[in-house]
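**Student:** below are the sequence and a predicted model; questions follow.
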Amino acid sequence: MGKSEEVYASLVRMIEKGELEAGVLVSESGLMERTGFGRTPVREAVQRLARDHMVRIHPSKGIEIPAISVEDQLKRLEVRRVMEVLAVTLACERSTRQEAEVMSALAITLDGHHDLDEYSETVRQTHELITVSARNEYLAEAMAPLQGLSRRFWLTHVLDVRHEIAVGSVHHRQILEAIAARDISKARESSIALNDYLVEFALSVINSRAPRQAARTV
């Protein structure tokens, strides 16, 4: 992994976890200080983040972490749903025996108890393993930002952490088990079920806002 890729991965995690706050402008030098890397890899990483819709660059002003909306999340999920069905199909067909064994082990890990950080990292590993196993770098490059933005939305809005981790773990575990067994039908079904859950979660965010908005209009 090159320096710019390391910076990119580090900044993605900071953005997903809210360590870089939405709506706040940060400077290139500030990101250099936060990551410990020099100007060139930070600049390259920021340019990539901008292409992935994770930051907005305002010349002479700074780098903005954009707010996330339910509407944008639902649009992302429309695309992610189709891509992930393709990814799990290819992973069933192309994964190696070793990758299938790692998936089985990761599925067992998802049965354990996790805090939010541990769960988030396990989900990240799950997505990365599936896309690597699909053996299509174009698909992997298209999926990574969609999944990262979706994770950020989920982490920003999760309220009942224990419940949501339990539900999400079941979906991810079923996907991994199906791919490890090379069961294409089950893998596709489980992938769609995960995306259905994410849509329901996004819609629940709208519903949770409604009482507060109504109260302000009274």
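**Tutor:** Happy to help now that I have it.
**Student:** can we go C-alpha only for contacts and neighbour counts from here?
**Tutor:** Will do.
**Student:** what packs against the helix or strand hosting residue 139?
**Tutor:** For residue 139, the element it lies in under DSSP states H and E is helix 137-157. Here helix 137-157 touches helix 3-16, helix 70-94, helix 116-134, going by 3 or more CA pairs under 8 Å, 6 or more residues apart in numbering; DSSP states H and E.
**Student:** try this one next to it:
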Amino acid sequence: MAGQTESVLNAILSGIDEGELNPGDPIDENALIARYGVSRTPLREALLRLEAMGLVLRQPRKGAVLFRPSLEEFLAILEVHARLEGQAAGLAARRISSAQKEALEKVVAACEAHARTHGDDDPDGYYALNLAFHKLVGEASGNPFLLEMIKMNARKLLAYYRARYRYAGAIAESAHEHREIAELILSGQADQAEALMVRHVQFDRVTVMDLLAALD
């Protein structure tokens, strides 16, 4: 039973991470039961866990839907998320290993190459590189609990970050900021790396309103 619950849970999380499920989407319980060959009990247990994570809302007589933030909820989550990402960058500047330095340089170079080659095209391709960059920084922090907190908060906003790269100039700006953050991390400038990462992750209120409208 526990294995079935984990299978359904991981399937829904993967759907969020890969953009197959978006804020406000209903969770089709019958489809999940049929797809994974599980009974309703482990499915409900998985939904309860997702609800505890703040990723799913269970509505009376309407079933479960993916969390969709209001403007104020978005801003509140973003405020916390930016600080967590910033803390990871600061810790990474002090703790990053030689192998992680090489990996970070490669992903930053890939971001820059994508921006040069594709411009504003292929935002989904760039978004995958963006995830790789932030994952590397989180891992380089050397704090698995912090990394898990970042992942949990990020899942509430992933669809909106993905949508952000459809805006003209957003990819080039992001790639440039990735290079600046990486240079600070690689040179051990912890305070500066933290501050720049916070600014990199944060959106202004108008942009948040635009992103909420784009996925409405």
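**Tutor:** Structure's in. What do you need? No experiment lies behind these values; they were computed from the predicted model shown.
**Student:** columns distance to residue 44 of the first structure and mean neighbour count on top of the helices and strands packed on helix 137-157 of the first structure, output as JSON lines?
**Tutor:** What follows is these, written out as JSON lines (distance: least, CA to CA, whole Å; neighbours: other CA atoms under 10 Å):
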{"stretch": "helix 3-16", "distance to residue 44 of the first structure": "6", "mean neighbour count": "18"}
{"stretch": "helix 70-94", "distance to residue 44 of the first structure": "24", "mean neighbour count": "19"}
{"stretch": "helix 116-134", "distance to residue 44 of the first structure": "22", "mean neighbour count": "18"}
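**Student:** out of those helices, nearest to residue 215 of the first structure?
**Tutor:** When these are ranked by proximity to residue 215 of the first structure, the top entry is helix 70-94, at 20.4 Å, counting by CA to CA.
**Student:** that closest one vs the second structure, average offset?
**Tutor:** For helix 70-94 of the first structure, the mean distance from the matching residues in the second structure following superposition reads 1.6 Å, by mean CA distance after the TM-score superposition for the first structure.
**Student:** distance between that helix and the chain's centre?
**Tutor:** Taking the mean of its C-alpha atoms, helix 70-94 of the first structure sits 12 Å from the chain's own mean (CA atoms, centre = their mean, to the nearest Å).
**Student:** what's the following helix or strand after it?
**Tutor:** For helix 70-94 of the first structure, the following helix or strand on the C-terminal side (DSSP H and E) is helix 97-109.
**Student:** what about that next one, distance to the chain center?
**Tutor:** With CA atoms, centre = their mean as the basis, the distance from the averaged C-alpha position of helix 97-109 of the first structure to the chain average is 20 Å.
**Student:** and the contacts of that helix?
**Tutor:** Residues external to helix 97-109 of the first structure that are found in contact with it (CA atoms under 8 Å, 6 or more residues apart in numbering): 122, 126, 129, 133, 172, 173, 174, 176, 177, 179, 180, 181.
**Student:** next, count neighbours for residue 168 of the first structure.
**Tutor:** Burial of residue 168 of the first structure, expressed as a neighbour count using other CA atoms under 10 Å, amounts to 16.
**Student:** counterpart of it over in the second structure?
**Tutor:** With the correspondence set by TM-score structural alignment, residue 168 of the first structure lines up against residue 174 in the second structure.
**Student:** ok, so what distance separates its match from residue 63 of the second structure?
**Tutor:** Separation of residue 174 of the second structure from residue 63 of the second structure (CA to CA, to the nearest Å): 38 Å.
**Student:** hmm, back to that, please name whichever of the helices and strands packed on helix 137-157 of the first structure is nearest to residue 190 of the first structure.
**Tutor:** The nearest among these, by CA to CA, is helix 70-94 at 9.1 Å.
**Student:** on that earlier part again, so which of the helices and strands packed on helix 137-157 of the first structure gets nearest residue 141 of the first structure?
**Tutor:** Using CA to CA as the criterion, the shortest distance between residue 141 of the first structure and those is 9.0 Å, found for helix 116-134.
**Student:** so where is that closest one in the second structure?
**Tutor:** Using TM-score structural alignment, the partner range for helix 116-134 of the first structure is residues 123-141.
**Student:** tell me how many other residues crowd residue 3 of the second structure.
**Tutor:** 10.
**Student:** and it, how far is that from residue 45 of the second structure?
**Tutor:** If you go by CA to CA, the gap between residue 3 of the second structure and residue 45 of the second structure works out to 11 Å.
**Student:** got the angle for the longest helix seen in the first structure vs helix 70-94?
**Tutor:** Counting by DSSP state H, the longest helix found in the first structure is helix 184-217. For helix 184-217 of the first structure against helix 70-94, the angle between stretch directions is 170 degrees (axes from the mean of the first three to the mean of the last three CA atoms, to 10 degrees).
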